[in-house]
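Colleague: I'll drop the sequence and a predicted model, then ask my questions.
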Amino acid sequence: MPADDLDKTDRAILAALQNDGRMSNARLAETVGLSETPCARRLKRLENDGYIDRYRAVLSRGALGLGVVAFVLVRFAVHDRVVATRFEREVQAIPRILSCHNVSGSADYILQIVARDLDDYGTFMRDELRGLPGVTSVESALSLREVKAYGGLPLS
């Protein structure tokens, strides 16, 4: 179903679940102005149609002792599909790399990385990131303060 086929109620369900993925069906139905059975049917349809990718908990970096967030521009000297595929596979296996995007512009990839502190980040850069397939240079931008975290996708 194309996004244009989502009505106001579908969008309200998706918005409510982006704010609280553990919301009970009863509370969700009340929030969007439906009775429970039609709400459950709509929710199941939204899941089956792929609008809801998965449910997850958002963990606290602070509570887990991950005080450093870095955005890293990764560059390759040679653009070889085999090397890029190996790089992407290895990146997916490293938990401290939260996201990886293949981008246009001066870099080939942008990574979001977490670390306990600057020493931990430096060790990771030296021992792991710089040794990944294809990597010839990296440039880090350290987050000084998070202004907005993942707030969900726009539904308008």
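Modeller: Yep, that arrived.

Colleague: Please count neighbours and contacts with C-alpha atoms only from this point.
Modeller: Noted.

Colleague: And what about the residue positioned nearest the centre of the chain, helix, strand or coil?
Modeller: Nearest to the geometric centre of the chain sits Ser99, at 5.9 Å (C-alpha atoms, centre = their mean). Under DSSP: H, G, I helix; E, B strand; the rest coil, Ser99 falls in the strand class.

Colleague: Could you report the distance from it to Ile113?
Modeller: Per C-alpha to C-alpha, to the nearest Å, Ser99 is found 7 Å from Ile113.

Colleague: which residues in the protein form helices?
Modeller: 8-19, 25-32, 36-48, 81-92, 118-127 (DSSP state H).

Colleague: residues contacting the residue nearest to the centre of the chain?
Modeller: 111-113 (C-alpha atoms under 8 Å, 6 or more residues apart in numbering).

Colleague: mind running it again at 7 Å?
Modeller: 111-112 (C-alpha atoms under 7 Å, 6 or more residues apart in numbering).

Colleague: again with Gly134
Modeller: Applying C-alpha under 7 Å, 6+ apart, one finds that Gly134 lies in contact with 76, 83-84, 87.

Colleague: What residue in the chain is the furthest from its centre?
Modeller: Taking C-alpha atoms, centre = their mean, the residue of the chain most remote from its mean C-alpha position is Ser35, at 32.4 Å.

Colleague: among the contacts of Gly134, who's most crowded?
Modeller: Highest neighbour count within these, by other C-alpha atoms under 10 Å: Ala84, with 20 neighbours.

Colleague: residues near Ile97, how many?
Modeller: For Ile97, using other C-alpha under 10 Å, the count is 19.

Colleague: one more structure, for comparison:
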Amino acid sequence: MTSMGTVAVDAFDLKILAALQDDGRLTNQELADIAGLSASQCSRRRSRLEEDGIIQGYHADLANEALGFNVIALVHITLATHSPNNAKRFRDLVLRVDDIQEAFALTGDADYMLKIALRDLKSLSDIVNNVLMPHDSVAHVRSSIVLDCLKTTRKLPLGRPRPAGGR
């Protein structure tokens, strides 16, 4: 058994998690067949993994361009001041803007990086000039447009459990 964070998982759990990362719509019986467990054992394990917060949800993977979101931008933000209150104001802004898919606090030159899905360049201009730049928490905005996505995944590299302190 290995510990992921504070929750212990074993090889059966890892098989269940890996299978669900590939197809979150698997039935308990299909999952049980993959994991080598009975359907009831698998169901109990799946429920425990959900309750423990390891499985945080099930989602449909939507095609950006098919829905008219033709521009993905990565936007680097530098805050005006580095205080807890200013960081909270910026976090609140990020949570209000639906176009922002992901937001990361960073080390290095920028304080944050945002991944934003947009329909077109005009939408990027609007969000940069009318939402981000005028906000009092923001000092500097630098955006990059994604030309091509080489890889995207939400799958974690579960592999085999690693021994504590091992490589």
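Modeller: Great, that's in hand. Given the structure is predicted, the values throughout are model-derived calculations rather than measurements.

Colleague: Now check the second structure for the residue matching the residue nearest to the centre of the first structure.
Modeller: Aligned counterpart of Ser99 of the first structure in the second structure: Glu102 (TM-score structural alignment).

Colleague: and if you look at Arg54 of the first structure?
Modeller: Structural alignment (TM-score structural alignment) places Arg54 of the first structure against Gly57 in the second structure.

Colleague: Near the residue nearest to that match when sequence neighbours are not counted, how many other residues are there?
Modeller: Using C-alpha to C-alpha, 6 or more residues apart in numbering and skipping the chain neighbours, the partner closest in space to Gly57 of the second structure is Glu50 (7.9 Å). When neighbours are defined as other C-alpha under 10 Å, Glu50 of the second structure has 13 of them.

Colleague: likewise the one 4 residues further on?
Modeller: The local packing count at Ile54 of the second structure equals 15, with neighbours defined by other C-alpha under 10 Å.

Colleague: How about Leu158 of the second structure?
Modeller: By other C-alpha under 10 Å, the residues close to Leu158 of the second structure number 12.

Colleague: how about it, what's its match in the first structure?
Modeller: Checking TM-score structural alignment: Leu158 of the second structure goes with Leu155.

Colleague: distance of its match from Asp20 of the first structure?
Modeller: According to C-alpha to C-alpha, Leu155 of the first structure stands 16 Å off from Asp20 of the first structure.

Colleague: same thing with His101 of the first structure?
Modeller: 26 Å.

Colleague: quick one, what contacts the aligned partner of Val131 of the second structure in the first structure?
Modeller: Matched by TM-score structural alignment, Val131 of the second structure corresponds to Glu128 in the first structure. Counting by C-alpha under 7 Å, 6+ apart, Glu128 of the first structure touches no other residue.

Colleague: And Tyr55 of the first structure, by the same measure?
Modeller: Gly21.

Colleague: Quick one: closest of the helices of the first structure to Val135 of the first structure.
Modeller: Closest to Val135 of the first structure of these, according to C-alpha to C-alpha: helix 81-92, at 8.2 Å.

Colleague: Can you provide the mean distance from that closest one to its aligned counterpart in the second structure?
Modeller: Between helix 81-92 of the first structure and the corresponding residues of the second structure, superposition yields a mean separation of 0.9 Å, by mean C-alpha distance after the TM-score superposition for the first structure.

Colleague: Excluding chain neighbours, give the residue nearest to the alignment partner in the second structure of Ile110 of the first structure in space.
Modeller: Residue correspondence to the second structure (TM-score structural alignment): Ile110 of the first structure is matched to Met113. Using C-alpha to C-alpha, 6+ apart and skipping the chain neighbours, the partner closest in space to Met113 of the second structure is His76 (4.5 Å).

Colleague: What is the neighbour count of the one you found?
Modeller: Neighbours of His76 of the second structure (other C-alpha under 10 Å): 21.

Colleague: now do Gln101 of the second structure
Modeller: Look at Gln101 of the second structure: counted by other C-alpha under 10 Å, it has 13 neighbours.

Colleague: again with Phe69 of the second structure
Modeller: Phe69 of the second structure is flanked by 15 other residues according to other C-alpha under 10 Å.

Colleague: For the match of Arg54 of the first structure, give its distance to Ile16 of the second structure.
Modeller: For Gly57 of the second structure, the distance to Ile16 of the second structure - C-alpha to C-alpha - is 14 Å.
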